[in-house]
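Colleague: no sequence on this one, just coordinates:
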């Protein structure tokens, strides 16, 4: 029996979904509209299922981008994934946004074994969410918030070729003075990469508790109470 996994990537302004069967891409859909996740995610899912002649009942699991990333986007994706898994009684798989982003670049990088991959997601001002990965997905530096300056990752750059990408990498480029640094533009989180890693997680039976799952925000979320007008 084949394994059909629906993957949701809502950690960035791009609303991305993908469908994989036994780890092979069946179909994908993306919407690049600001704040479109809540109003369009369910419609994108149904359209993708219709276009691939599949139904919700065919799904073996739902995977979701786990974060870090947009707080609102992660909440929407997590809620949708949990709702589907609960209603269909199927497993929930969470895939880290940073390792998925690194894997989608590593898959298309020549001599990838000689490179360390550094996804950077914008966390406002001169801060990013980042990590380091080898070409095979091995974690070299764990995900963490980084304050960017001329000393950031200087030790790693002294000994390795590093490839930087993601929507936070551009503000790091002017600070780097190393021939070991490379930068890629236009790389955004994709549900395709989430689905690829999700199938591996499915084979390991690495599932999350549907009732208690929360996204990996990396930093504590601060909320404020609106001021009461007098």
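Modeller: Cool, the structure landed. Keep in mind it's a predicted model, so treat the numbers as computed, not measured. Residues are numbered from 1 along each chain as shown.

Colleague: only C-alpha atoms for contact and neighbour calcs from this point on.
Modeller: Will do.

Colleague: quick one, strands of this structure?
Modeller: 4-9, 15-21, 24-31, 61-65, 92-95, 115-122, 127-133, 139-147, 161-165, 181-183 (DSSP state E).

Colleague: As a markdown table, those with mean neighbour count and distance to residue 173 would be great.
Modeller: Formatted as a markdown table, these follow (neighbours: other CA atoms under 10 Å; distance: least, CA to CA, whole Å):
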| stretch | mean neighbour count | distance to residue 173 |
| --- | --- | --- |
| strand 4-9 | 30 | 26 |
| strand 15-21 | 25 | 27 |
| strand 24-31 | 16 | 28 |
| strand 61-65 | 30 | 26 |
| strand 92-95 | 27 | 27 |
| strand 115-122 | 26 | 11 |
| strand 127-133 | 23 | 13 |
| strand 139-147 | 15 | 13 |
| strand 161-165 | 23 | 9 |
| strand 181-183 | 16 | 7 |
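
Colleague: take a look at this one as well, against the first:
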């Protein structure tokens, strides 16, 4: 019996899910403007383990959302996941954040374009088919009125970029599913279990989040 703890902190949503054989047993999450991940994450983990009536020693693996996304959020999630893996001597599984976000969409045809805010008019995005196959790699791109103009299929946009992008992406085949805003650990459950069965794990010591862009520290303005 495989219990996997899934951790998703790449966006404003601090999300934790416990999965059994790929199915979510319990999920706790909260999306707040102030990024409360550091305060909430370990509390959520403890609460979920207690609710399930198991201990951390019953876990078979830890899965973490690998990015792209918030630098701080990713560091918090990955640090927690690594610490648990080291302490419990269990494998670490990395799951693509945009794939997690795309997995929240249920459509019969067309393309899914998950997007995560990267400030100003830039987003982290990918393109997936309706059965969640990757059609285009993850990019950091600036959205303009010409973005995605080569795609004739119906495009379903999800993520936390709707407010700033829907005034630019106005073609008839552009549909914004504004109720799907953040990735969740709930959708990680099946993705991480499939990787677990294929033994697709990462090196706990050397794994780093997929930031996509360098994190720049700038001096405060005088």
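Modeller: On my side now, so go ahead. Keep in mind the model is a prediction, meaning the values are calculated, not measured.

Colleague: Output the strands of structure 1 as TSV; include the columns distance to residue 105 of structure 1.
Modeller: Shown next, in TSV, are those (distance: least, CA to CA, whole Å):
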stretch	distance to residue 105 of structure 1
strand 4-9	16
strand 15-21	17
strand 24-31	17
strand 61-65	16
strand 92-95	16
strand 115-122	8
strand 127-133	11
strand 139-147	15
strand 161-165	9
strand 181-183	11
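
Colleague: nearest to residue 51 of structure 1, of these?
Modeller: strand 24-31 (8.1 Å; CA to CA).

Colleague: How about residue 82 of structure 1, nearest residue that isn't a chain neighbour?
Modeller: The shortest distance from residue 82 of structure 1 to any non-neighbouring residue, by CA to CA, 6 or more residues apart in numbering, is to residue 210 (5.6 Å).

Colleague: before we move on, back to that, ok, which of the strands of structure 1 comes nearest residue 218 of structure 1?
Modeller: strand 139-147 (6.9 Å).

Colleague: whereabouts in structure 2 does the closest one align?
Modeller: Here strand 139-147 of structure 1 aligns to structure 2 at residues 134-142, judged by TM-score structural alignment.

Colleague: and the matching stretch, how far from structure 1 on average?
Modeller: Taken over the aligned residues, the distance from stretch 134-142 of structure 2 to structure 1 averages 0.7 Å (mean CA distance after the TM-score superposition for structure 1).

Colleague: From residue 61 of structure 1, how far off is the residue nearest to residue 82 of structure 1?
Modeller: 11 Å (CA to CA, to the nearest Å).

Colleague: which residues are common contacts for the two?
Modeller: Overlap of the contact sets of residue 210 of structure 1 and residue 61 (by CA atoms under 8 Å, 6 or more residues apart in numbering) consists of 85, 91, 92.

Colleague: can those residues go into JSON lines with extra columns for distance to residue 219 of structure 1?
Modeller: Shown next, in JSON lines, are those (distance: CA to CA, whole Å):
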{"residue": "85", "distance to residue 219 of structure 1": "26"}
{"residue": "91", "distance to residue 219 of structure 1": "26"}
{"residue": "92", "distance to residue 219 of structure 1": "23"}
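
Colleague: Residue 195 of structure 1: which of those residues is nearest?
Modeller: residue 92 (12.2 Å).
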